[in-house]
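K.L.:
I would like the atomic coordinates for the input below:
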Amino acid sequence: MMLVVNMFEAKTTLSKLVEAIESGKESEVIIARHGTPVARLAPITRQPVAKRIGVAKGEFVVPDDIDADNENIAALFQESIS
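P.N.:
Now for the predicted structure:
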């Protein structure tokens, strides 16, 4: 059964609620306003980094000065917005 807390309790005990989520004691906390669920506090699940297949490895060389024109390019984008 998930934990349901009202808005005032959530505000005053936020640190404890987050700790309960982090520790795994609670899988999620539902926050209610006047008894109506309005929000969910849940852990952030980290996605594993996928293995890169490297299909273009060795096909091109990145020049050392690749970032040399970043400011000029950014300025061009800013001009197009204005």
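K.L.:
From now on I want contacts and neighbour counts done on CA atoms only, so please keep to that.
P.N.:
Will do.
K.L.:
Run through the neighbouring helices and strands of the host helix or strand of Gln78.
P.N.:
Using DSSP states H and E, Gln78 maps to helix 70-81. Using 3 or more CA pairs under 8 Å, 6 or more residues apart in numbering; DSSP states H and E as the contact test, no helix or strand touches helix 70-81.
K.L.:
all strands of this protein, in order?
P.N.:
3-6, 29-33, 36-41 (DSSP state E).
K.L.:
Out of those, which one sits most buried?
P.N.:
Of all those, strand 29-33 has the most neighbours on average by mean count of other CA atoms under 10 Å, namely a mean of 18.
K.L.:
Another for comparison:
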Amino acid sequence: MNAIPPLLDHLVLATPDLGTTVADFTRRTGVTPVPGGAHPGPGTRNHPIGLGGRSHLEIIGPDPEQPGPAGPRTFGADRPAPPS
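P.N.:
Below is the predicted model of the structure:
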């Protein structure tokens, strides 16, 4: 049984601290996400991780090199994470 549906494009993990989340993901999985692209306007940047085939996980968060957006960031990436 294939655990990833064949039509899945990507999953998103939004975070208010991209660097910390990427480092934590790397520590927990042993997989280092590669820097992806910046998103001018929303003020975000991403780090994608391939999941096989055309599917990927996108870790997205505020880009400190861009000004903040006029409204909330995509996927609520500027909200603090709930306590764990």
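K.L.:
Let me see the TM-score of these two.
P.N.:
Here the superposed chains carry a TM-score of 0.24, computed using TM-score structural alignment, normalised by the length of the first structure; 36 aligned residues with a CA RMSD of 3.9 Å.
K.L.:
one step back: let me have the strands of the first structure in JSON lines, extended by distance to Leu76 of the first structure.
P.N.:
Listed next are those as JSON lines, based on distance: least, CA to CA, whole Å:
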{"stretch": "strand 3-6", "distance to Leu76 of the first structure": "50"}
{"stretch": "strand 29-33", "distance to Leu76 of the first structure": "46"}
{"stretch": "strand 36-41", "distance to Leu76 of the first structure": "41"}
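K.L.:
Confirm Arg28 of the second structure sits in a helix?
P.N.:
Yes - under DSSP: H, G, I helix; E, B strand; the rest coil, Arg28 of the second structure falls within a helix.
K.L.:
That one and His39 of the second structure, how far apart?
P.N.:
According to CA to CA, to the nearest Å, Arg28 of the second structure and His39 of the second structure sit 27 Å apart.
K.L.:
now swap in Thr29 of the second structure and tell me
P.N.:
26 Å.
K.L.:
These two: who's more crowded?
P.N.:
Between Thr29 of the second structure and His39, counted using other CA atoms under 10 Å, the more crowded position is His39 (15 against 8).
K.L.:
That one against Gly61, yeah?
P.N.:
No - His39 of the second structure is beyond contact range of Gly61, at 10.1 Å (criterion: CA atoms under 8 Å).
K.L.:
what is in contact with these two at once?
P.N.:
Among the neighbours of His39 of the second structure, those also in contact with Gly61 (CA atoms under 8 Å, 6 or more residues apart in numbering) are Arg45.
K.L.:
what about Phe77 of the first structure, how many neighbours?
P.N.:
For Phe77 of the first structure, the neighbour count with other CA under 10 Å is 11.
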